[in-house]
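Visitor: With the input below, show me the fold.
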Amino acid sequence: MFKKKFHTLIKRFLAGTLCLGLLASQPAVAYATEANVSVTPEAAHSTTYSQAADTDSVKGWPSGPCIEGQSAVLMDAVTDTILYSKNADDKLYPASITKIMTALLACENLKMSDTITMSQEAAYGIEAGSSTIYAETDEVFTVEQALMALMLESANEMALALAEKTSGSVKKFVELMNQRAAQLGCKNTHFNNPNGLPDETHYTTASDMMKIAKAAWYNPLFRKFVTTQTYEIPPTNKQSETRYLLNHHKMMAGQSYAYDGVLGGKTGYTNDAGNTLVTYAKRGNSILIAVVLNSTNGAFPDTTSLFDYGFDNFEKVDLNVDSDPVPTKFLPSEKYLLKNNGNTYPFYYMRHVYVTVPTGTDVSTLTRKQWLLNNSIGPKRIKSKYYFHDHMVGYGMQYEKEILSDLLLNTSF
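Guide: Next up, the predicted model:
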């Protein structure tokens, strides 16, 4: 009992010390904590600052900004157009943006009203000084409260608790994280914990993290947690005081790097990972996602530069191809056309096919590639991708005509 109380006192003392450390630009030790996200404008530029964006090689594409981050991707969340890419496949440490995957899996598998009872392993399974809301063994929270603590205060013990609640153990949850990453098409990602604390076998890329960030954004429950600025956890069975949570993403409204249109996101920091950041922003009809990894002098200015570049130089355009039939020459064989009473029915586009292109682009100059997705179950489909000088800027799907009335009434890209 004495050891437990002593551990708790040490934990709270170090946490208090960490809070005072908010005024410092760099931490003394490496933890997945949001308090350490720092910006030092006077510092020398990173070694990759002047490196040209990979997307600069696309003919006619606007030149991307110089950023401090070693790796970054900016993408339109609707069309999947990569607006900016720099070292997108470099394997790097994600730090606490790992928690986007943790939150997504919890949203996909748990009820928000269910309760979580903190185990000894979850409450005290994190390093001293790590981001925490000081949850105690046997303390009871709802899943919603745990997720708010995870995404706003980056509470590492809540990552462990949610992992145990979802899969029965942290080990099994990590297996689920890697399975889900593979499902999303991640090729260079391996998770080894649910919170992003330092681990040589825990890494991702900006490209893979973008896939995870997009999938999470399209989960309505996840959006609630990533866009919330403040939240209160009332007294619990172990804590007599209300906990006040604050989102540490400084580009949200009212914060020090507030940016018009930013909806939310997730920050991260360790000594080895540097500053990492995932941010969602919307202006007009465009929703952009920015991922920045290993930004030595702060990821908020980097993300500001990326969003300025994206919103100022590109536009999302509706191709207006509703009910536009596919020419027969693009189909692999007549046998794939629907026939009824002697009549042949072509495939048709789903309504609203969007592309994201440099502002002022004549979309008639885009090229299109198509191929048949001949599933054994369900309707046959043709997928179309649109290209600006070989750079993908949007996509659409076509189905057999007879199912359009049922399928497309409430569907849009």
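Visitor: From now on I want contacts and neighbour counts done on CA atoms only, so please keep to that.
Guide: Will do.
Visitor: could you measure Gln255 against Lys383, distance?
Guide: Summarising the geometry, the distance separating Gln255 from Lys383, computed by C-alpha to C-alpha, to the nearest Å, is 42 Å.
Visitor: same thing with Lys91?
Guide: In terms of C-alpha to C-alpha, Lys91 sits 31 Å off from Lys383.
Visitor: Who has more neighbours out of those two?
Guide: Lys91 (19 against 15; other C-alpha atoms under 10 Å).
Visitor: Now do the contacts for the more buried one.
Guide: 188-189, 203-205 (C-alpha atoms under 8 Å, 6 or more residues apart in numbering).
Visitor: again with Asn193
Guide: 170-171, 174, 202.
Visitor: Another for comparison:
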Amino acid sequence: MTIGFASRAAVSTCALCTTGLLVLAPAAAAADPGPPASLLFRPGTHVHPRPGAPEVPDLSARAWLVADARTGEVLAAHDAHRKLAPASTLKTLFAITVLPILPAGIQHRVTAEELADIGPGSSLVGVAEDRTYRVSDLWNGVFLSSGNDAVRVLAALSGGWRATAQRMQAKARALGARDTRVKSPDGYDAPGQVSSAYDLAVFGRAGLRNPEFARYCIREETRFPSPNGGFYRIVNTNRLLTGADGVEPYRGLVGIKNGYTSNAGNTLVAAARRDGQTLVATVLNPRSDDGLAVYEEARALLDWGFEAGGRVEPVGSLDALRAGLLRGPEAGSAAVPAARRDEPDRAVSWTIAGAALLGGVGTAVFLRLRWGPVPKD
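Guide: A predicted model of the protein is given here:
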């Protein structure tokens, strides 16, 4: 029997190492997607403990989720499909969409136009016009410094700002992330831009399957080209990884991405590996006055997930809403009404998906013919 908690008070009563380790085998398409997806659409906290299971931590976040990254099984969640501003955690979707089509060794001289329209107050890595960068430099700027300037240039290289947002939207739909609406690929606050704890976990899990993504998101520090020649040091802003500002580094952490905007509050997608198991956790907008609470609440979720392994029944699956996997009660009660409300979007997104696939493949072939194989960064 699944226990659904409608209030946080009730919760307390039940309460990259090496790249090879980070690349997770995709779940089989024919696998059972688990309990009905509709459960996670219900408000409150959901967990299905067996005897002896630890209590779920009492968190202040508006939404959170913890799942097994290999199987996609959701171990526990709170308001998993609540639509909230994602801040820079949306860069996980940007990365899984754009990384496959831009070889890391491409060198590009940045233009003023590519740096135009960066939102005021954006996090920046320091990309300068008329300076030449490798694509791998720009990705370091995205993953470590959350640089919206680096995102702008990478988006320009991959077809432009609007086209990149459309490809990201199509990618999200293909992965079954149906809560996400992409308006600004860097995660900067924009009217109508939302995601959810569920969707961000989907993106983080997909990212870990890409060796390049896995290498970037585990990197604690590196050098970044300075405008006047030479390099300067940049450090990952994910304090759960680096231990900055008094946050204790999390043992076994393998990334992934943190974020903050005034609208979204603090957000985090985190993944950790212990004893052969990889967990992914998302924490959105803790209501604690402590600005570092997002890291401590993610720590509590990951600790609980590792301790609860084998002692809880899954309450959902990160694969449940992927194309071709909808069936049974969830097809009628949860996903179909949402799809009907978005029917005009659906026709557009499938068109975009087809165009993005053809365009992405063509771009990748062209770039590899021109610049050769992707070097190791």
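Visitor: ok, back up a step: please, a ChimeraX command that selects the buried ones among the contacts of Asn193 of the first structure?
Guide: For anyone working in ChimeraX, the buried entries among the contacts of Asn193 of the first structure, judged by 16 or more other C-alpha atoms under 10 Å, can be selected with:
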select :170,174,202
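Visitor: Now, the contacts of Asn193 of the first structure that are in helices?
Guide: The subset of these located in helices under the criterion DSSP state H comprises 170-171, 174.
Visitor: Kindly reformat the residues you listed as a markdown table containing distance to Leu18 of the first structure.
Guide: A markdown table is the format used below for those (distance: C-alpha to C-alpha, whole Å):
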| residue | distance to Leu18 of the first structure |
| --- | --- |
| Val170 | 26 |
| Lys171 | 29 |
| Val174 | 28 |
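Visitor: Pick the one among those closest to Gln145 of the first structure.
Guide: Among those, Val170 lies closest to Gln145 of the first structure (C-alpha to C-alpha), at 19.2 Å.
Visitor: Do a quick rundown of the strands in the stretch 1-150 of the second structure.
Guide: Counting by DSSP state E, counting those that start in this stretch, the stretch 1-150 of the second structure has strands at residues 3-5, 45-49, 61-68, 73-78, 107-109, 132-134.
Visitor: I'd like the distance from the last one to the chain centre, please.
Guide: Meaning strand 132-134 of the second structure. Taking C-alpha atoms, centre = their mean, to the nearest Å, one finds strand 132-134 of the second structure lying 26 Å from the centre of the chain it belongs to.
Visitor: now it: which residue numbers in the first structure?
Guide: For strand 132-134 of the second structure, the aligned range in the first structure is residues 140-142, judged by TM-score structural alignment.
Visitor: Quick check: that stretch compared with the second structure, mean distance?
Guide: With the two structures superposed, stretch 140-142 of the first structure lies on average 1.1 Å from its match in the second structure, counting by mean C-alpha distance after the TM-score superposition for the first structure.
Visitor: So which residues make contact with the top helix by length along the first structure?
Guide: Among all segments of the first structure classified by DSSP H, the helix with the greatest residue count is helix 2-20. Contacting residues not belonging to helix 2-20 of the first structure are listed as 35, 128-132, 134 [C-alpha under 8 Å, 6+ apart].
Visitor: Could you rerun that using 6 Å?
Guide: Helix 2-20 of the first structure has contacts (C-alpha atoms under 6 Å, 6 or more residues apart in numbering) with 128-129.
Visitor: What of stretch 388-400 of the first structure?
Guide: So stretch 388-400 of the first structure is contacted by 79, 81, 347-350, 353, 355-356, 366, 381-387 (C-alpha under 6 Å, 6+ apart).
Visitor: For ChimeraX, write the select line for the buried members of these.
Guide: When burial is assessed using 16+ other C-alpha under 10 Å, the buried subset of the contacts of stretch 388-400 of the first structure is captured in ChimeraX by this command:
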select :79,81,347,348,349,350,353,355,356,366,381,382,384,385,386,387
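Visitor: so of the contacts of stretch 388-400 of the first structure, which ones are in strands?
Guide: Among the contacts of stretch 388-400 of the first structure, the ones falling in strands (DSSP state E) are 347-349, 355-356, 381-387.
Visitor: Next, format those residues as TSV and append distance to Ala15 of the first structure.
Guide: Listed next are these as TSV, based on distance: C-alpha to C-alpha, whole Å:
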residue	distance to Ala15 of the first structure
Phe347	61
Tyr348	59
Tyr349	56
Val355	48
Thr356	45
Arg381	55
Ile382	55
Lys383	52
Ser384	53
Lys385	51
Tyr386	51
Tyr387	51
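Visitor: what's the most distant pair in those?
Guide: By the measure C-alpha to C-alpha, these have their two most distant members at Phe347 and Thr356, which lie 24.2 Å apart.
Visitor: In the first structure, which residues correspond to stretch 196-209 of the second structure?
Guide: Aligned by TM-score structural alignment, stretch 196-209 of the second structure falls on residues 205-218 of the first structure.
Visitor: With stretch 69-82 of the second structure instead?
Guide: Residues 77-90 of the first structure are where stretch 69-82 of the second structure lands, counting by TM-score structural alignment.
Visitor: burial count for Asn109 of the first structure?
Guide: A count of nearby residues for Asn109 of the first structure, using other C-alpha under 10 Å, gives 12.
Visitor: Quick check: chain neighbours aside, which residue is closest to the aligned residue in the second structure for it?
Guide: Matched across to the second structure, Asn109 of the first structure falls on Ile101, judged by TM-score structural alignment. Once its chain neighbours are removed from consideration, Ile101 of the second structure has its nearest residue in Ala364; the separation is 4.7 Å (C-alpha to C-alpha, 6 or more residues apart in numbering).
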